[in-house]
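In: just coords:
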């Protein structure tokens, strides 16, 4: 084989591989660019930021993707939440700065849709309150057991998740099929404050990817978590319960790093190029 020709094969294979990696990826009709430059100064490797809205409540601890009666909040009796599970559902409004719906919000600064005829939704639960320390009633301390917690993201073609109740039934709709991602909570810190008849809460958590259709893109171990280990994703959220409420709404952000995966066709072409070079080298040796 001519050396120039063999070089051309390898160069062509590499160029196709590079071209395939330069394009956006699509998993379950969710479209994003693994090289998006959105960044997080606290985690320089971050290239993914997803912004969400959610509804959460306290209910009896239950199996995964099971939603039940909600406990009303009484800031004068927060100890009654002991044994209950923090549970909720949400929807992604942004994925790397791309809006979920053209023209929403208005004015639309990123006129593109990351979800092609689907909604990226999620559910979580199994975060059980094991104790509530009311030594300082204005700053109660919740002890949580999340060893059996679950967090699942879904590409939901039913398009029925709304900003009003009942979000729970909408989340159940999305559980039929392979999740977009399944996550495990590595660390979770909840800080709360009581002001008047309001219970304010802020969460900081780190997740590891355990499965889902998009797992290989998100399983990157780039986040240093609160225990000094490594996780895949960092989560922050804030919400506010009022006395008498049995649910609250809030906003959250999920960030981390995603990676490119070579496409099978590109790998095949690269393999052909290397194979061609191998044959050429053997012929040189025989000659």
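Out: Sure, I can see it. None of these values were measured; they are calculated from a predicted model. Residues are numbered from 1 along each chain as shown.
In: going forward, measure contacts and count neighbours with C-alpha atoms only.
Out: Fine.
In: and the strand or helix carrying residue 281, what other elements does it pack with?
Out: Taking DSSP states H and E as the definition, one finds residue 281 inside helix 264-286. Applying 3 or more C-alpha pairs under 8 Å, 6 or more residues apart in numbering; DSSP states H and E, one finds that helix 264-286 contacts helix 3-22.
In: please compare the first structure with the one that follows:
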């Protein structure tokens, strides 16, 4: 009986340890906790944020820019010895317009197409594509913006859209089709330093429902634990 108890206790501890480890994912040095929750107790799955993004729109209405990811699931120490940066472009103005002149009003430009590349940058090694994405269009729009002006001055500027994963080290974790209209990611940006409607700096967030395929799911671990228990019981019977 003591042997059985010890075996069961060991199996339980091993399963518990595996469950706790299963929540932590490491891809190319970038880590995140899939079991993380926000201050209100809601599951984060994967939520990234950036305090630094620069967006420009050229004369042809094509939106592009760069940024640095500053946190994942409320954790700023997610990339030991590395950084995550991103670039984006190819978002073409499809409907609506940008303000010009001494105007007051709310403008709602929408963009089609687009791409976003997230790169993991190492101190002593070449940068690697961590996640490659393209715009996911809903009713012809992959990105919708809002620009509020007063007497020709932009007072507020923000936008959001959706993306599909197409490649990169972490692609298998995010190609889940679980966000808006079956997209893999939704994102949003708020601009706090607005030089013009075509040139702005700000911050943003991006969220996704993730899946973990390289480590056991809790249900699988529970089944494995039951298997160990059954094996221990079987051996005990044979020993009698």
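Out: Sure thing, it's come through. Keep in mind it's a predicted model, so treat the numbers as computed, not measured.
In: re the thing from before, quick one: the helix holding residue 281 of structure 1 to helix 3-22, angle?
Out: Per axes from the mean of the first three to the mean of the last three C-alpha atoms, to 10 degrees, the angle that helix 264-286 of structure 1 makes with helix 3-22 is 160 degrees.
In: would you indicate which residues of helix 264-286 of structure 1 are buried?
Out: Within helix 264-286 of structure 1, the residues that count as buried by 16 or more other C-alpha atoms under 10 Å are 266, 269-270, 273-274, 276-277.
In: again, but for stretch 229-246 of structure 1
Out: For stretch 229-246 of structure 1, the neighbour count (16+ other C-alpha under 10 Å) marks 230-242, 246 as buried.
In: distance to residue 139 of structure 1 and secondary structure for the residues you listed - can I get that in CSV?
Out: Compiled in CSV, the buried residues of stretch 229-246 of structure 1 are given as follows (distance: C-alpha to C-alpha, whole Å; DSSP: H, G, I helix; E, B strand; the rest coil):
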residue, distance to residue 139 of structure 1, secondary structure
230, 30, strand
231, 29, strand
232, 30, coil
233, 28, strand
234, 24, strand
235, 22, strand
236, 19, strand
237, 18, strand
238, 15, strand
239, 15, strand
240, 14, strand
241, 14, strand
242, 15, strand
246, 20, coil
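In: tell me the average deviation of the helix or strand encompassing residue 203 of structure 2 from structure 1 after fitting.
Out: Per DSSP H and E, residue 203 of structure 2 falls inside strand 199-208. Average distance, strand 199-208 of structure 2 versus aligned residues of structure 1 after superposition (mean C-alpha distance after the TM-score superposition for structure 1): 1.3 Å.
In: for that strand, packing partners?
Out: strand 46-57, strand 185-196.
In: make TSV out of the ones you listed and add distance to residue 161 of structure 2.
Out: Output for these, formatted as TSV (distance: least, C-alpha to C-alpha, whole Å):
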stretch	distance to residue 161 of structure 2
strand 46-57	15
strand 185-196	6
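In: the stretch 1-150 of structure 1: strands as residue ranges?
Out: Taking DSSP state E, counting those that start in this stretch as the test, the strands found in the stretch 1-150 of structure 1 are 25-27, 30-32, 48-60, 84-95, 98-99, 119-133, 141-145, 150-156.
In: residues in structure 2 matched by the fourth one, start to end?
Out: What that stands for is strand 84-95 of structure 1. Aligned by TM-score structural alignment, strand 84-95 of structure 1 falls on residues 61-72 of structure 2.
In: could you work out the end-to-end span of the matching stretch for me?
Out: 31 Å (C-alpha to C-alpha, to the nearest Å).
In: chain center to that stretch, what's the gap?
Out: Computed by C-alpha atoms, centre = their mean, to the nearest Å, the chain-centroid distance of stretch 61-72 of structure 2 equals 13 Å.
In: run through who's touching that stretch.
Out: For stretch 61-72 of structure 2, the surrounding residues in contact (C-alpha atoms under 8 Å, 6 or more residues apart in numbering) are 32, 46-57, 76-78, 83-93.
In: what of stretch 172-185 of structure 2?
Out: 136, 138, 162-166, 186, 206-213.
In: which ones are touching residue 276 of structure 1?
Out: Contacts of residue 276 of structure 1 (C-alpha under 8 Å, 6+ apart): 6, 9.
In: quick one: which of the buried residues of helix 264-286 of structure 1 is nearest residue 189 of structure 1?
Out: Relative to residue 189 of structure 1, the closest of the buried residues of helix 264-286 of structure 1 is residue 266; by C-alpha to C-alpha it sits at 43.0 Å.
In: after the helix or strand harbouring residue 168 of structure 1, next one along is what?
Out: If you go by DSSP H and E, residue 168 of structure 1 is part of helix 167-173. Next helix or strand after helix 167-173 of structure 1 toward the C-terminus (DSSP H and E): strand 181-195.
In: give me the helices and strands touching the helix or strand that comes right after that next one, please.
Out: Moving toward the C-terminus from strand 181-195 of structure 1, the next helix or strand (DSSP H and E) is strand 198-211. The criterion is 3+ C-alpha pairs under 8 Å, 6+ apart, and the helices and strands that strand 198-211 of structure 1 contacts are strand 181-195, strand 230-231, strand 233-242.
In: need those in JSON lines with distance to residue 134 of structure 1, can you?
Out: JSON lines is the format used below for those (distance: least, C-alpha to C-alpha, whole Å):
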{"stretch": "strand 181-195", "distance to residue 134 of structure 1": "11"}
{"stretch": "strand 230-231", "distance to residue 134 of structure 1": "32"}
{"stretch": "strand 233-242", "distance to residue 134 of structure 1": "17"}
